[in-house]
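Trainee: Sequence and predicted structure below; questions after.
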Amino acid sequence: MVTAAAATVGGSMEFGMTRSVSAVEEGIMGVARSLSLEVGGKSKFFRNVRTMRFLLALIMSAIVAMVAVSRLKLLVDPWFSSHHETQQPPLQQLLMSSSSSSNPLSNPPLLTHTGVATGHNSAKNHLSSTELKLVPSPVVAANRPQFHSSIVDSTCTSRGQQEMYRDSAHQSPRSGLLDQALEEYTRMHSHCALYDGDGSSDVKTECRYLVYLEGYEGLGNRLLSLVSAFAYAMATKRALVIDARRGHLAALLCEPFRDSSWLLPPGFVDEVWGAPNLEDAMHRGFQNVSAVRINLRHEQTRADQRFFCPATQQEGLQNVTWIGWESNQYYVPRLFMIPSFWSLLSPWFPDPSLVFTQLTRFLCLPQNQIWARIQRVHESYLASSMMQVGLQVRRNLNADNATLAESVQELIMNCSLKYHLLPRPAMHNKEPVVVVQQQQLKPPPDTGAKSSSSSRTSAAVLVTSLHMQYYEKLRNLYLEHGTEDGTVVSVHMMSHDGVENDSYEQAVKALMEIWLLSFSNKLATSSWSTFGYVAQGLGGLHPVIFNFLALDLDDHTGPACWLGQSSEPCLHYPFVKQLECGNVPMSKQQSNWIATHIRPCQDEKYGLQLCSGLH
């Protein structure tokens, strides 16, 4: 109807404009005929003047009419087009397989919804960031916190829009000191930019650089390592650059720093890849060493671990121009254990449980094409529900971690009910509860009376896993039985690739899923999952943690699940006891801070995790 109405109005405008032009033409022809008959005589001259005045008035009237019609068309057309574009598109148009195009960003990935996998769409791509117009449903508009960002960045729209999708409890604003530090770092990065405006590259003698060398693990490990490198770069005043030849992060994420690029120019590659490791540099006493390649992966030598000794930082690496950073871990907790770094970092983060949250929301923002897909999925399938729940299922110690196991399904359901992530299914029901369209739902009145069908609450559940069996089980459970309290539950899954690979297409899906999970009101993640760590940290969420490790290890003594003590990721391999730094002088204030804010991880007893200190 909207399209038809727009066509009708457009047709009326075109007819009106044609009629105005025709009137002008007829007037001109009439005046020309009258002028051709006027010859000689004073009275005829004045008649000619009157005729010319009539002609001029007629032309001016026509011009005014055409301008008015044009302005009306400019005002009306966008109204119709925006209402037309914001209608929920068919699922096969909304999310198309990204493997169907040579350009991975031209089409979004598959989304499974109520068990139907979508096909391809050859029509116009609806996900252009310039076309995207978000009109939240009345339910969403009523419940979403009002957020007015001063950040307007057309090159990275997610920078100013990300907080629109989080409730007020999880917006986690940065401290004033951290904002000031980020602003100063951005200016330093611009001053030390390796790319000049004319396309050439140069190194200023007063600048030092940290080159992020992307690893081969999954996206979760890479993002954890990248944020750790950024925290170290801020503490040491090094310009963070990334070698885009390996991996996908540079193609997934926006340029984070205003007025400068974080891409490593090709001419500087040998500076890092050919550099000595930390042990060799220490043997040389860091004499004539301009670059060092640091190994902070989970397999490290004792010499590699000396990176965290204060003497290595202050007497060795401080004057090295280039540091190559290789890691697959989240080493920020270890940085707080170095006295000189602690004195810088602790004032920036009054709540240490939000370090990853605040740095990631600054550094790891999706590029516009990916952000537009995230918005489309969220607005079409999740936003209209009053409660959004994320369930991330990953069995790290299982050879085929996506194969359905009834014990895993039982654990998911029991823990979700225990921590009130999901409403209790009405198992006694023989017929499924009638599903009310979620766009018509309103919050139930707080009267204590039983909700009617017109005021049911709703929950949208996003399941992320390599395979779809866990999603299917949960979806069928609520379709067949409904819920005891009448809550309408919709279950969604965005991808189910079966196996993890190193493709760009899968990396795009993974980044989308991480961001969508981070928008949840409630979240459950899997023990030892770096993917889950990034989602909970980005969202500032304390998740319920599914202890799948206990199942895989046949450990019947451990809990099936627990509530996370922090939104921070876990550092699995801190190597604290093996360090040989000697006697490190540490203030009593720092010692008390560490005792309060750094704890063993709940899913790795030898790991370390930053916490708020509140029990």
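Mentor: That came through, no problem.
Trainee: going forward, measure contacts and count neighbours with C-alpha atoms only.
Mentor: Will do.
Trainee: Now do the strands in this protein.
Mentor: In the chain, the strands defined using DSSP state E lie at 112-113, 116-117, 209-212, 239-242, 291-296, 322-327, 387-392, 458-464, 488-493, 522-526, 544-546, 561-563, 598-600, 608-610.
Trainee: Compare those strands and give me the one nearest Gly199.
Mentor: When the strands of the chain are compared by Cα to Cα, strand 239-242 sits nearest Gly199, at 16.4 Å.
Trainee: Same list (the strands of the chain) but as JSON lines, adding mean neighbour count.
Mentor: Formatted as JSON lines, these follow (neighbours: other Cα atoms under 10 Å):
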{"stretch": "strand 112-113", "mean neighbour count": "19"}
{"stretch": "strand 116-117", "mean neighbour count": "13"}
{"stretch": "strand 209-212", "mean neighbour count": "25"}
{"stretch": "strand 239-242", "mean neighbour count": "24"}
{"stretch": "strand 291-296", "mean neighbour count": "23"}
{"stretch": "strand 322-327", "mean neighbour count": "24"}
{"stretch": "strand 387-392", "mean neighbour count": "24"}
{"stretch": "strand 458-464", "mean neighbour count": "25"}
{"stretch": "strand 488-493", "mean neighbour count": "24"}
{"stretch": "strand 522-526", "mean neighbour count": "26"}
{"stretch": "strand 544-546", "mean neighbour count": "26"}
{"stretch": "strand 561-563", "mean neighbour count": "19"}
{"stretch": "strand 598-600", "mean neighbour count": "19"}
{"stretch": "strand 608-610", "mean neighbour count": "27"}
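Trainee: With distance to Ser591 added, can I get those strands in a markdown table?
Mentor: A markdown table is the format used below for these (distance: least, Cα to Cα, whole Å):
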| stretch | distance to Ser591 |
| --- | --- |
| strand 112-113 | 50 |
| strand 116-117 | 54 |
| strand 209-212 | 29 |
| strand 239-242 | 30 |
| strand 291-296 | 24 |
| strand 322-327 | 27 |
| strand 387-392 | 36 |
| strand 458-464 | 40 |
| strand 488-493 | 45 |
| strand 522-526 | 31 |
| strand 544-546 | 29 |
| strand 561-563 | 27 |
| strand 598-600 | 10 |
| strand 608-610 | 14 |
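Trainee: check contacts around Leu517.
Mentor: By Cα atoms under 8 Å, 6 or more residues apart in numbering, Leu517 lies in contact with Val389, Gly390, Leu391, Leu462, Leu523, Ala535, Gln536, Gly539.
Trainee: dropping in the other structure now:
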Amino acid sequence: MDADKMEEAAAAHPPEMSEKRRGLIAGPGAATVLVLVALPLMLLSYLCGNLAADSVVHLRRFKWSSSSTTPESADRLLGGLLSPDFDEATCLSRYEASRRWKQPSPFPVSPYLVERLRRYEANHRRCGPGTAQYQDAVAQHRSGRRHSAAADDRGECRYVVWLPIQGLGNRMLSLVSTFLYALLTGRVVLVDETPEMEGLFCEPFPGTSWLLPSDFPYKRGFSAESNESYVNMLKNGVVRHDGDGDAAGELPPYVYFHLEQIHLRLQNHTFCDEDHRVLDRFDWMILRSDSYFAVALFLVPAYRAELDMMFPAKGSVFHLLGRYLFHPGNRVWGIVERFYDGYLAAADERLGIQVRIVPQMAVPFEVMYEQIVRCTREHGLLPRVTNTSEPAGVRPSSSSAKVKAVLVVSLKREYYDKLHGVFYTNATAASGGGGGGGEEVVAVYQPSHDGDQHTEARAHNERALAEIYLLSFCDRVVTTAWSTFGYVAHALAGLRPWMLAPLDWDKMRADVACVRPASVEPCLHSPPPLVCRARQDDLDPVARVPFLRHCEDVPAGLKLFD
């Protein structure tokens, strides 16, 4: 269907409740209710033929959702990623999410990664909050005493403290990157759980906590200009590279590592071997980032062998570590389950459409909607519609009708309104020509529409996290260029999305509606320059690293792929 016809059809917008009635919620008595509903509907179907076809479709959907949606082969431990040593009631999502993701994962888990995760968990239990080792390390940190720069004078336990910045998508990308850095360097990750993040995620490590205790002495006031930042320490001679001597043979009690996107292109260091040898001497690192800097860790030669063993498939890094680290808390998981089971579970296919409009470069609604229509039409993601509410040809039977659920995730309501109006008002055109056997029933849903981003509000972040997971449970997804929210959702799913291409502002139109990225990996928007002492050139790393490409939506960005 053409975009203008879809726009005209959207004028008639029915109440939301009419859509909600399409997805019945299965409860504890679902089996009993099914019998009571099925008998009269079967009789009606027998007596009235096609008059009961709609009801039979609903019955099929209700029966589907009232039974377990778990494939018998669902892997609760995700190929060994997850430890079985948890009380399931404390975090329902940990072992439940695997029931809703497409099975199996496209990326097998390497035995070496499983081994490294178990080793990390043991180290975190030994050094985490509440242990004697942690108390000793904090006491030294709090004292402000400098310590020897000698490589063999490292503490028994070493830490990286993660500080949040920007929105939820950015936070999840940077936290996975920080955890990967901890795996490579033998550090323990401690997360500053600010009020707006409280309870969003379950504890990922058994028998311990990753939450930074509230009495930790240094959590606020850091920026790229801080004297404690590694770049400024280097600039001021507080620390020096190997071979240049050490500043007074001592190091400050901690180093601040600032990896914000807008500053990465300005830093000549931070991802060279010599820099990481210096950073490795600090027992305490405080890190703030809004970037998926995991990509840049692959540029450090000292880490490559370890990374190759953990990730034989380079395009699997966020997919595997994100599934390992992130488990929505029970409150968020309740939102996910209620919406998924009530509206999405019974569909034959689920299509997620994620729309992110950046206020600083706001694409007009009509322009973005037209691009979504082009993308879904050109790639067969949504069926065309007729200009009538009458179905084409013979009405489909319950066994042939295909139900497609469309999940719209956006801060704005307009995209849902228009798509919902189109598929409510008009019948879908039969595919393959002749007859109505190929007609699809399309139901459009939107969980929330907050209008604006409110990262400072916990309820807003709860809805955002729930919708990231709902998107990840879809069979196919359309996402927005530059969107870290979209990156996280499709990477968790292990799906290459149809990514809406950036707008050509001169034409007010994207030449290509959407593209398929080379991998499911997120993009590092602003990679740092690599002018290292051992390698003075600043060549494009894509030219010399076989598993790197520039991003489809950010030409200067970098992403991992296979």
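Mentor: Great, that's in hand. None of these values were measured; they are calculated from a predicted model.
Trainee: how much space between Pro145 of the first structure and Arg376 of the first structure?
Mentor: Pro145 of the first structure is 19 Å from Arg376 of the first structure, where distance means Cα to Cα, to the nearest Å.
Trainee: Determine the set of other helices and strands touching the longest helix along the first structure.
Mentor: Counting residues, the longest helix found in the first structure (DSSP state H) is helix 42-85. Applying 3 or more Cα pairs under 8 Å, 6 or more residues apart in numbering; DSSP states H and E, we find helix 42-85 of the first structure packed against helix 2-37.
Trainee: Which elements pack onto the helix it packs on?
Mentor: Going by 3+ Cα pairs under 8 Å, 6+ apart, helix 2-37 of the first structure lies up against helix 42-85.
Trainee: any idea how far the helix it packs on is from the chain center?
Mentor: 50 Å (Cα atoms, centre = their mean, to the nearest Å).
Trainee: still on that earlier bit, now the contacts of Leu517 of the first structure as CSV including distance to Gly582 of the first structure?
Mentor: Below are these laid out as CSV (distance: Cα to Cα, whole Å):
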residue, distance to Gly582 of the first structure
Val389, 48
Gly390, 45
Leu391, 45
Leu462, 49
Leu523, 42
Ala535, 37
Gln536, 36
Gly539, 39
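Trainee: And the helices in the stretch 101-250 of the first structure?
Mentor: 138-143, 158-161, 176-191, 219-236, 249-252 (DSSP state H, counting those that start in this stretch).
Trainee: equivalent range in the second structure for the longest one?
Mentor: Right, the one you point to is helix 219-236 of the first structure. Counting by TM-score structural alignment, helix 219-236 of the first structure lines up with residues 168-185 of the second structure.
Trainee: ok, now which ones touch the most centrally placed residue in the first structure?
Mentor: In the first structure, the C-alpha nearest the mean C-alpha coordinate belongs to Trp515, at 4.2 Å (Cα atoms, centre = their mean). Applying Cα under 8 Å, 6+ apart to Trp515 of the first structure gives the contacts Ile374, Ala535, Leu538, Gly539.
Trainee: Quick one: map the first one onto the second structure.
Mentor: Spelled out, it's Ile374 of the first structure. Using TM-score structural alignment, Ile374 of the first structure sits opposite Val336 in the second structure.
Trainee: For its match, give me its contacts.
Mentor: Contacts of Val336 of the second structure (Cα under 8 Å, 6+ apart): Ala466, Glu467, Tyr469, Leu470.
Trainee: Arg376 of the first structure versus the counterpart of the last one in the first structure, what's the distance?
Mentor: It refers to Leu470 of the second structure. Aligned against the first structure by TM-score structural alignment, Leu470 of the second structure finds its counterpart in Leu516. According to Cα to Cα, Leu516 of the first structure stands 11 Å off from Arg376 of the first structure.
Trainee: same deal with Val76 of the first structure?
Mentor: 25 Å.
Trainee: Which one's more surrounded, those two?
Mentor: Arg376 (24 against 14; other Cα atoms under 10 Å).
Trainee: quick one: contacts for His572 of the first structure?
Mentor: Gln329, Glu604, Tyr606, Gly607, Leu608.
Trainee: which of those are buried?
Mentor: Buried residues within the contacts of His572 of the first structure, defined by neighbour count using 16 or more other Cα atoms under 10 Å: Gln329, Tyr606, Gly607, Leu608.
Trainee: In JSON lines: these, plus distance to His492 of the first structure.
Mentor: Below are those laid out as JSON lines (distance: Cα to Cα, whole Å):
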{"residue": "Gln329", "distance to His492 of the first structure": "30"}
{"residue": "Tyr606", "distance to His492 of the first structure": "35"}
{"residue": "Gly607", "distance to His492 of the first structure": "33"}
{"residue": "Leu608", "distance to His492 of the first structure": "33"}
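Trainee: Now the two most distant members of these.
Mentor: Taking Cα to Cα, no two of these sit farther apart than Gln329 and Tyr606, at 13.8 Å.
Trainee: so what sits against both of these two?
Mentor: Shared contacts of Gln329 of the first structure and Tyr606, counting by Cα under 8 Å, 6+ apart, come down to His572, Tyr573.
Trainee: my guess is Leu477 of the first structure contacts Pro425, does it?
Mentor: Yes. When contacts are counted by Cα atoms under 8 Å, Leu477 of the first structure is listed as touching Pro425 (7.4 Å).
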